[in-house]
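Visitor: predicted model, plus sequence, below.
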Amino acid sequence: MRKPLLTTDFLDRARRHYADEEAVLAVDGTRYTYAELGDRADRFSAALQDRGIEKGDRVAVLDPNTHYHLEAAYGAMQVGAVHTPLNYRLTPDDFAYMLSDAGVDAIYADAEYAANVEAVREEVPTDVFLTNDADAVDGDWESFDGALEDADPAAYERPEMDEDDVITINYTSGTTGDPKGVCRTHRAETLHAYLITVHQEITDDDVYLWTLPMFHVNGWGHIYAITGMGARHICTRGVDVADAFDRIRTEDVSYFCAAPTVLNMLGDHHADHGGATTGENPVRVATAGAAPPEATIRTVEEEFGWELKHVYGATETGPLVTTSDAKRHYDLDSDDRFAVKKTQGIGYLGTDVRVVDEDGDDVAPDGETIGEVVVRGNQVMDRYWEKPEATEQAFSERLDGYYHMGDLAVVDEDGFI
């Protein structure tokens, strides 16, 4: 049997089995059940269709980690529109480029950041502008909540969708040129969410703290995995370490993601202020980016009592493609675990991760010979938005059919990157 893999299945499952359970703790303290979250997403779907949004149209979301982001994302995807999250730290010129490049048809922007879109309004190809606080934004912006109140949640029509349809466009950082729109399909997003559910050990009783930006590759897939499992979202407006510790204690947070820099910020804050580092639940934290130094891992695991999972990837790959959480390769009570946890690790299930030389041949697994990391997996992007030459180069430069990460690495005798 073949059942299409659709991103809409995650919220559908949650409200079918967890309708009366808490889904989201909003920044303002409002708590929403999965039935309520689903109703608000349905209303946004209806509001989008009332404004002419159709399958394949792009809906941009400029928002920190609030419930509005979740509602806008699912509301857009339910009508087959392409969820296009944007980095709220960027400039008006950045937004003008990305919104025009994607050809967006509607924009939801948090009131704190909407001015940066308003500044380039005439350069943006849409006349649908929504925000959470229209009174706080100069220009002609509609109220998101007002649009939901006026919408009939039963009125929207969900179109036929195929798992190979593009459903998200995530823009790269643009460090070597203009940002590129990474096109990801229902299938890629779904399988990536399945993978992180397994490797990050996500369950329905998890309490997930949003410190990782939702805009960053859809929060590493957690807008799907946490929702689909029926776990709780604890929303924030970014990283505030004092608030993070408070939420961990008072909301019994069990899981979150944090770059090594954020882990260091948490360590510095705790060294200065002390206090409990957990609530009722044990805590695990995923980190990615630069390899965390041993001192950081010691702080997280020995002082905080958390379990650290080091992962690796890129916007184009889902993002996550490897993990160093391979417990049979180290003694949990020995310092030998640090040497393993500092590596990028081994490939996720169903993911082919290799390090190759200039001829596309695998480097020797000696921990010394350097090559480029290349990846093949179901979570890898479909293409760059309207950039066929860049797509071709990304998948064929050294080894045909593999996405080329642009990162140099070595491989040890156990296959760890």
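Guide: Thanks, I have it.
Visitor: C-alpha from now on. contacts and neighbour counts both.
Guide: Noted.
Visitor: residues touching the residue positioned nearest the centre of the chain, list them.
Guide: Geometric centre of the chain, nearest residue: residue 219, 1.7 Å, by Cα atoms, centre = their mean. For residue 219, the contacting residues are 212-213, by Cα atoms under 8 Å, 6 or more residues apart in numbering.
Visitor: second structure follows, compare the two:
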Amino acid sequence: MQTALSVMDFLDRAESVYGDRIGLIDEPTQPAESWGSLTYRRMAELARAQAAGLDRLGVGRGERVAIVSHNSARLMTSFYGVSGFGRVLVPVNFRLRAEEVAYIVEQSGASLLLVDPELDEALAGVPCARRYVLGAASDAELYDFTTAPVEHRIDENDTATINFTSGTTARPKGVQLTHRNNWLNATLMALHFGASDRDVYLHTLPMFHANGWGMPFGLTGLGAQHIVLRKVDGAEILRRVERHGVTFLCGAPAVVASVLDAAAEWDGPVPGRDRVRMIVAGAPPPSSVIQRVEDELGWEFLQIYGLTETSPVVTVNRSRAEWDDLPPAERAEKLVRAGAPALGTRLRVDEQGEVLVRSNTVLTGYWERPDETAAALKDGWFHTGDGGSLEDGYLTISDRKKDVIITGGENVSSIEVEDVLYGHPAVAEVAVIGVPDRKWGETVKALVVLKPGRSAEAADLIAHCKARMAGYKAPTSVEFRESLPRTSTGKLQKFRLREPYWAGHSRGVN
């Protein structure tokens, strides 16, 4: 017998087995009225009511529903109320500017746009057939508790979510992830990191980011409790770890840094010692930071490597029995690697040093981009664009072959930033690169050649970018050059530009 895998399986099980358990505690302080504490039975009722509301609005099977929201119960429930009933959820980065959101809404063909109240004014000009601001007022329109939703038949290869990633082009690409992709990713994450119904998970990771790495699915199916955190703050993370008995959280290296900084100022023992495990991805922090997590916080450090295109898990790195007696510094050196392939994942490194992946979590394609899909999935392997090496079954990422900068866990297309800078009247040439940064892992740096007779200050160019794109994408520093190195065919040699900044680093990523 074979039954189709559906993201709804996770909430169905939670309702059946853990219906009376508090499954989700919403962010108490938010512009939309908080939903407070929800049992898993109530979560399932809300998901069905949302699906019935979409029926009433005429949003049919396969239609896209875009949502731009900070972490919230409404966003998490939408993974089920939208995707679980045959539509496609498009979770959008809430840090993007209106023009960027408008492109995603148009590109995905979304017929319904849901917007966080904090973003209402900024996104007022984003066109969509239907638009609602999340909150108590719109709940009456979006949730129908009077009728049962239409039960659309779901094939496990149907697209469940479209997650837009900056990639290497100036325009973001829509990553199509199926029910099967999301289901297997969520199950692998739960399996490799030992999740159970005793876990309390703190949502420090944005849920829009690769669907919260699958945690809204896998931990729900196991009956763990979700604690929603709207905005990352190190001290607030520690307070909630203490208040709710948190055992599990995920985040980029910048989140690790914020917690370590807060712990240094914490009055009394740091909460969660010998209880909390933290999964880190986006870019590996230095081994010294890993050691600080284990020594100063007493938390277990774990790492994954992945991409939005892989749902995201590719490799996992968790301390193993053979490392128990190693000195802390030596164990940290082993944990700094990207990790070993997740169950069912095949890896190889080609002749050019690029990491290739074959897995059930790999995307079906980029939305309405057949040429880029074919290039990414050439010869039956997903081409990550990252350089790396395999030794003793463990992957180490050494360089980023694509023009992507990962700052604070967020992808920034260097091409996109360059395109904006070229719009400044004083800029003749520009190269945008990632340089090491203690807090963010990498930060955006612009190397600029000015037009003859023109002048500009670094602050002018940074302000120019911030006015036209999300703030995290803007350069944090600008350096003026007389010229930029190019090949005989005119191609910019970014590796030469990066070299001085990465001198002393064992890898070209941080």
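Guide: Alright, I've got the coordinates. Note that this is a predicted model, so its numbers are computed, not measured.
Visitor: check the alignment and tell me where the residue nearest to the centre of the first structure lands in the second structure.
Guide: Residue pairing (TM-score structural alignment): residue 219 of the first structure is matched to residue 212 of the second structure.
Visitor: roughly how far does its match sit from residue 219 of the second structure?
Guide: Using Cα to Cα, to the nearest Å, residue 212 of the second structure is found at 11 Å from residue 219 of the second structure.
Visitor: now do the strands in the stretch 51-200 of the first structure.
Guide: Using DSSP state E, counting those that start in this stretch, the strands found in the stretch 51-200 of the first structure span residues 58-62, 82-85, 106-109, 129-131, 142-143, 166-171, 181-185.
Visitor: let me have these in JSON lines, adding mean neighbour count and distance to residue 266 of the first structure as columns.
Guide: Output for those, formatted as JSON lines (neighbours: other Cα atoms under 10 Å; distance: least, Cα to Cα, whole Å):
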{"stretch": "strand 58-62", "mean neighbour count": "27", "distance to residue 266 of the first structure": "26"}
{"stretch": "strand 82-85", "mean neighbour count": "28", "distance to residue 266 of the first structure": "27"}
{"stretch": "strand 106-109", "mean neighbour count": "26", "distance to residue 266 of the first structure": "29"}
{"stretch": "strand 129-131", "mean neighbour count": "24", "distance to residue 266 of the first structure": "32"}
{"stretch": "strand 142-143", "mean neighbour count": "18", "distance to residue 266 of the first structure": "36"}
{"stretch": "strand 166-171", "mean neighbour count": "27", "distance to residue 266 of the first structure": "28"}
{"stretch": "strand 181-185", "mean neighbour count": "26", "distance to residue 266 of the first structure": "32"}
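Visitor: could you dump these to JSON lines with distance to residue 353 of the first structure?
Guide: Formatted as JSON lines, those follow (distance: least, Cα to Cα, whole Å):
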{"stretch": "strand 58-62", "distance to residue 353 of the first structure": "32"}
{"stretch": "strand 82-85", "distance to residue 353 of the first structure": "27"}
{"stretch": "strand 106-109", "distance to residue 353 of the first structure": "37"}
{"stretch": "strand 129-131", "distance to residue 353 of the first structure": "41"}
{"stretch": "strand 142-143", "distance to residue 353 of the first structure": "46"}
{"stretch": "strand 166-171", "distance to residue 353 of the first structure": "22"}
{"stretch": "strand 181-185", "distance to residue 353 of the first structure": "19"}
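Visitor: can you check which of those gets nearest to residue 3 of the first structure?
Guide: Residue 3 of the first structure lies closest to strand 181-185 among those, at 15.0 Å (Cα to Cα).
Visitor: how much distance is there from the closest one to the middle of the chain?
Guide: Using Cα atoms, centre = their mean, to the nearest Å, the mean C-alpha position of strand 181-185 of the first structure is found 13 Å from that of the whole chain.
Visitor: what do you get for stretch 231-240 of the second structure?
Guide: Centre-to-centre, stretch 231-240 of the second structure and its host chain are 19 Å apart (Cα atoms, centre = their mean).
Visitor: now do stretch 130-143 of the second structure
Guide: 26 Å.
Visitor: then stretch 17-37 of the second structure?
Guide: Taking Cα atoms, centre = their mean, one finds the center of stretch 17-37 of the second structure at 22 Å from the center of the full chain.
Visitor: cool, stretch 283-292 of the second structure as well?
Guide: Centroid separation for stretch 283-292 of the second structure versus its chain: 20 Å, with Cα atoms, centre = their mean.
Visitor: quote the end-to-end distance of it.
Guide: Start and end residues of stretch 283-292 of the second structure are separated by 17 Å (Cα to Cα).
Visitor: buried set for it?
Guide: The neighbour-count check on stretch 283-292 of the second structure (16 or more other Cα atoms under 10 Å) flags 283-287, 289-292 as buried.
Visitor: count the neighbours of residue 375 of the second structure for me.
Guide: By other Cα atoms under 10 Å, the residues close to residue 375 of the second structure number 12.
Visitor: ignoring the adjacent residues along the chain, who's closest to it?
Guide: In this structure, residue 375 of the second structure finds its nearest non-sequential neighbour in residue 383, 8.0 Å apart by Cα to Cα, 6 or more residues apart in numbering.
Visitor: the first structure: helices as residue ranges?
Guide: Ranges of helices in the first structure, per DSSP state H, are 8-17, 34-50, 67-78, 92-102, 114-118, 144-150, 186-199, 217-220, 222-228, 241-250, 260-273, 294-298, 337-341, 388-394.
Visitor: lovely, talk soon.
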